[in-house]
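>>> below is the sequence, then the predicted model.
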Amino acid sequence: MINGLSTDDYPLTVTSLVERAERFHPHRPVVSRRPDASIHRTTLGECSRRARQLASALRSLGIGDGDRVATLLWNQSEHLELYFAVPPMGAVIHTLNPRLHAEELGFIVADADDRVIVVDESLLEVFSTFRDAHAFEHVIVVTHDRSAPEGMLAYENLVAGAQPMTWPVLDERRAAAMCYTSGTTGRPKGVVYSHRAVVLHSLVIALPDTLAVSARDVLLPVVPLFHANAWGLPYAAALAGAGLVLPGPRLDAVSVLDLLADERVTVTAGVPTVWMAMLNALDAEPHRWDLSALRGLAVGGAAVPRSMLEGYDRHGLTVLQMWGMTELAPLGTACRLPQALEHSTADEQYDFRSRQGVAVPLMEIRARNDDGALIPWDDTALGELEVRGPWVAAGYHRGRGADNFTSDGWFRTGDIVRIDERGCIRICDRAKDLVKSGGEWISSVDLENHLMAHPSVAQAAVIAVSDERWGERPLAVVALRDGATAEPQDLRRHLERDFARWQVPDRFEFVPAIPCTATGKFKKTQLRETFGDAGR
């Protein structure tokens, strides 16, 4: 018996991850780059110890079981301390994206009913834009001199003046964390993760065929801690005893490359837009950075074009494509090259690696066509991907979005996929982004990936526009590389090597840069507003 529980009933809680980091890996480094570009160094053990004090301080402010604690912070050590403190005390950490619009942030904090918010001093101006939308009981500010604006509390003073908490025994199915979807098709929806979900997710991330995280690794999550639990990397690091490098708000290519080299990072993770910029920097100055420690770049959030895979291979760096969603905490699939393809041709290997991968352990997948029938795994049939697993949300906060969940417990992702005989998925589009021209489907993702393989193209996004004859036609929005030139006929000829003429966009619009969402995805809603009437 342990704490009155049989071993079969041992709770899978975030507490066990934090305690493991504190007991077995206290000296593993946690490195943060501050907004002012200074470097702060601490350890997993120190973050775990301070988390106990932070939890006691929050308890003294009246934060109890199930209460939401909002964070408006960058990837920094204080954010990690909140990851380690809030769930083990029985409360719920709710991370906020500072890049969202003020109206959206105001809706989110009110909908979540956050009681406390912790804000970095560099984000106080952002906070001021939505502060009146919700009555926070306390505002805690992370500063470097232990001061705080009037009416707010200084984070360091709270931590320094508190006694370490003895963690309570918790039910593994209680809420641990909360994130909101991006709200691309309506109001953002809250996704709540249980302790059990977080622990199982962390275990699977660390497996050899996912990220293979161990105590020998140093992880740099370029993906923000405010986005889908930073893909679970902070908790995977605690579980395995890996070091962490937290890059703060500066995510330009040179800043990220400097950290990867200086801190001898072994695994990093982020969205394709970051890695595209980083590849350009590496191509321009291939000998500037020593990245010999870096064994893997995990990429998710959008499909990875073959040109990016080839580009990083030229530098001896391996891109691992993954797929997930906020509703999945977020990992769903990983694309490791299978043993059967290790000696196959480069084309066969790139074809496989450009897919989004097979379901990670404990995750189930299937897909349905327009008629509601399950599609065969023949890499030809198209269907909407559905998933089921122990860290897939069972619903949204306040019961919203019930239509996203089936009666037998599967989540409808909205991603249109093909599945091959290995169970490896290829995402062909979001359901709302497919182009239906003359009754035939055209994949915007396939067109985008091929356009970005053109040597003059830096970014490409394809949207559907209305057409009197065909119903819809694809329109390509293209941003060229610095100093490069290309005409529509050049891009059209490039695409016609791999696509039928009816699949090739009728129009090409050139822009300086394609607008991105707060999480680095192409903002197609804005492109539709700008170019939506172009085909009429």
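Structure received. Numbering: from 1, shown residues only.
>>> every contact and neighbour count from this point should use C-alpha atoms.
Noted.
>>> tell me which stretches of the stretch 201-350 of the chain form helices.
233-240, 253-262, 272-284, 306-314, 346-353 (DSSP state H, counting those that start in this stretch).
>>> deepest of these, which one?
helix 233-240 (a mean of 25; mean count of other CA atoms under 10 Å).
>>> tell me which other helices or strands it touches.
Of the remaining helices and strands, those touching helix 233-240 by 3 or more CA pairs under 8 Å, 6 or more residues apart in numbering; DSSP states H and E are helix 14-24, helix 195-205, strand 218-221, strand 243-246.
>>> let's go with 7 Å and repeat that
helix 14-24, helix 195-205 (3 or more CA pairs under 7 Å, 6 or more residues apart in numbering; DSSP states H and E).
>>> which other residues reach the first one?
If you take CA atoms under 7 Å, 6 or more residues apart in numbering as the criterion, helix 14-24 is touched by 44-45, 48, 84, 87-88, 195, 198-199, 235, 238-239, 241.
>>> name the element residue 446 belongs to?
Assigned by DSSP states H and E, residue 446 falls within helix 444-451.
>>> quick check: angle from that helix to helix 306-314?
50 degrees (axes from the mean of the first three to the mean of the last three CA atoms, to 10 degrees).
>>> check it against this one:
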Amino acid sequence: MLGLMQDRSLTLPHVFHRAEQLFGHKTVVTAAPSGETATTIAELCGRVRRLATVLDDLGITADGRVGTFCWNTARHLELYLAAPCTGRVLHTLNIRLFPDQLVYVANHAEDEVVFVDRSLLPLLWPHVDKLETVRTVVVIDDGADVPVPDDPRVRDYEELLAAARPRTGPFEVEDENTAAAMCYTSGTTGNPKGVVYSHRSAVLHSLATLFADGIALTERDVVLPIVPMFHANAWGLPYGVLMAGSSLVLPGPNMAPEAIVSMLERHEVTVTGGVPTIWMGIQPLLGEHDLSHLRTILCGGSAVPKALSKAYKEAIGVPMLQAWGMTETSPIATIATMHSHHDELTEDERDDARARQGFPAPLVDLRIVDPGTGELQPWDDVATGEVQAAGPWIARDYHRGEGGGAQFTEDGWLRTGDVASVDRYGSFRLVDRTKDLIKSGGEWIGSVELENEIMAHPKVAEAAVIAVPHERWVERPLACVVVKEGEDLTAEEIIEFLTPRVAKWWLPDAVEFIDEVPKTSVGKFSKKTLREKFGGYRVAGPSTHDGG
């Protein structure tokens, strides 16, 4: 027996039409070098209809890849809608990729056109001749004082829109499994891999941003996504905002802490999201601004230090809401919301709960598996294993099937490469990446947990822990520490601070003070870079593992 419900495809045109019909009066604000601009959703949707015709006029094929090389702006949001709503595939190019990776990604995806913010032209144009399938480069003038090449391949965004007739009638995409967008992994090992999001996965993931035990977007919210739109669809916030009818504030190219916190205050933002390094930079400014309208500070990309979340709670009354995921999970997989069983905990215990990666989002299935034996591990918060994920917005393969043979299990689950434990309520606690675990004398040391403890020191700005070779114990932890400006700190003080907090054999055998922890293209700590920098490092003297 079949159900008697209408068979309506889950596609992004629904998100567009909903926003156009119900929320035309809501606003989108964009910061640019020339100042802030504001537009309504109604005006934006009218431009999307013109942009749809532009894609036709440029000769973009029916399922052609539309590359974007843009900041978080209203113009980028127009492309977020026009490309998939006309059956094309939005391909957000990461502006922080190395040139050879940028060329590889654009060629691998077979981009036919690239829309680029004028301020970013110097990063793209020198490599255009290497882009094998790109026929047109459309420049979006964001007010930057950057010369535009005199080249027949270059077109002006506003001129194209002014000359185009708006697409009339509803947008239609028949098959919800049609590709809607592409995003490549950050490529920390080997070439980046293409993750292809379907219309169905994008719609369902957007719904997840509205769930009460999650980000819980509503029509009343004002949302500022600091997380870039060029990576993992800005954690689903652009489509989620359009579905909920929230107002949107987009920061453009200025990621300076002063600029961000000023926008948060001036526009009375209620929901915002970014990686921990963003919030570390803003933390010293919290006392200078009125952020009383904030209800949710979404933080992800890497584990959120307990001390950072606690500092925000003490300063403005709002702790971090930690989320975990990856490009392959669209990206939201877990969210560390507070549940009823947390009510009986002390405030310090609740801080510990917020420092976890949290509970699987509805429709996401997670399991932890012993990477050696393949056996499922119990949810007891003691046993650890690799996190594996399945669900309607979880990747099942990579574009062209390249590089994913070891990433997916025989029964179709995604191997995330993250190691975690799970408590009996289903709250995940990230221990490390499989490649970053430190095995000392046959025992595992979680670098993420050790980093969080180091960053709890009041004089520490950032810390990353990597493994270095050891003659007796095979590997030992090396702590790479950034000291807060104006502070003095010694290795001995770090070890003294850690001693009551971790097992003796977890204590780093050495501490190196560095100016900054290197970052990946999406703002995560680049331990690969640190391992290369300290590749020949050898610990002198006895190890803290001795007698541990």
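Noted; the coordinates are in hand. Quick caveat: nothing in here was measured; it's all calculated off a predicted structure.
>>> please state their TM-score.
Aligned and superposed, the two chains score 0.96 in TM-score terms (TM-score structural alignment, normalised by the length of the first structure); 526 aligned residues with a CA RMSD of 1.4 Å.
>>> re earlier: most tightly packed of the helices and strands packed on helix 233-240 of the first structure?
Comparing these by mean count of other CA under 10 Å gives helix 195-205 as most buried, with a mean of 23.
>>> tell me how far that helix is from the chain's mean position?
16 Å (CA atoms, centre = their mean, to the nearest Å).
>>> what of stretch 311-319 of the second structure?
22 Å.
>>> can you show me the strands along the stretch 51-200 of the second structure?
Per DSSP state E, counting those that start in this stretch, the stretch 51-200 of the second structure carries strands over the ranges 65-69, 89-92, 111-117, 136-140, 154-156, 179-184, 194-198.
>>> I meant the stretch 401-536 of the first structure, not that one.
411-419, 425-430, 435-437, 440-442, 457-467, 471-480, 507-510.
>>> turn those strands into TSV, columns for mean neighbour count.
Shown next, in TSV, are the strands of the stretch 401-536 of the first structure (neighbours: other CA atoms under 10 Å):
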stretch	mean neighbour count
strand 411-419	22
strand 425-430	23
strand 435-437	21
strand 440-442	16
strand 457-467	22
strand 471-480	23
strand 507-510	16
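>>> can I get those strands in JSON lines with distance to residue 124 of the first structure?
Converted to JSON lines, the strands of the stretch 401-536 of the first structure look like this (distance: least, CA to CA, whole Å):
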{"stretch": "strand 411-419", "distance to residue 124 of the first structure": "35"}
{"stretch": "strand 425-430", "distance to residue 124 of the first structure": "35"}
{"stretch": "strand 435-437", "distance to residue 124 of the first structure": "42"}
{"stretch": "strand 440-442", "distance to residue 124 of the first structure": "45"}
{"stretch": "strand 457-467", "distance to residue 124 of the first structure": "33"}
{"stretch": "strand 471-480", "distance to residue 124 of the first structure": "34"}
{"stretch": "strand 507-510", "distance to residue 124 of the first structure": "36"}
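>>> identify the residue spatially nearest to the residue of the first structure positioned farthest from its centre, adjacent ones excluded.
Distance from the centre of the first structure peaks at residue 469, with 39.3 Å (CA atoms, centre = their mean). Among residues not flanking residue 469 of the first structure along the chain, residue 438 sits closest, at 7.8 Å (CA to CA, 6 or more residues apart in numbering).
>>> isn't residue 307 of the second structure up against residue 457?
No - judged on CA atoms under 7 Å, residue 307 of the second structure makes no contact with residue 457 at a distance of 8.2 Å.
>>> highest mean neighbour count out of the strands of the stretch 51-200 of the second structure?
Neighbour counts (mean count of other CA under 10 Å) averaged over each of those peak at strand 89-92, with a mean of 30.
>>> in the first structure, what residues pair with it?
Aligning strand 89-92 of the second structure against the first structure (TM-score structural alignment) gives residues 92-95.
>>> once aligned to the second structure, how far is the matching stretch on average?
On superposition with the second structure, the mean distance recorded for stretch 92-95 of the first structure (mean CA distance after the TM-score superposition for the first structure) is 0.3 Å.
>>> that stretch: how far from the chain's middle?
On CA atoms, centre = their mean, the centre of stretch 92-95 of the first structure falls 16 Å from that of its chain.
>>> what does stretch 115-123 of the first structure give?
21 Å.
>>> and what of stretch 156-168 of the second structure?
32 Å.
>>> residues contacting that stretch, please?
Stretch 156-168 of the second structure is contacted from outside by 49, 50, 51, 52, 53, 54, 138, 139, 140, using CA under 7 Å, 6+ apart.
>>> again, only using 8 Å
Residues from elsewhere that reach stretch 156-168 of the second structure, judged by CA atoms under 8 Å, 6 or more residues apart in numbering: 46, 47, 49, 50, 51, 52, 53, 54, 138, 139, 140, 141.
>>> residue in the first structure matching the second one?
Right, the one you point to is residue 47 of the second structure. Using TM-score structural alignment, residue 47 of the second structure pairs with residue 50 in the first structure.
>>> repeat that for the last one.
Per TM-score structural alignment, the equivalent position to residue 141 of the second structure in the first structure is residue 143.
>>> ok, that match - contacts?
Applying CA under 8 Å, 6+ apart, we find residue 143 of the first structure in contact with 120, 121, 154, 155, 156.
>>> again, only using 6 Å
residue 121 (CA atoms under 6 Å, 6 or more residues apart in numbering).
>>> got it, and residue 306 of the first structure?
Residue 306 of the first structure makes contact with residue 354, according to CA under 6 Å, 6+ apart.
>>> separation between it and residue 452 of the first structure?
Counting by CA to CA, to the nearest Å, the gap from residue 306 of the first structure to residue 452 of the first structure is 9 Å.
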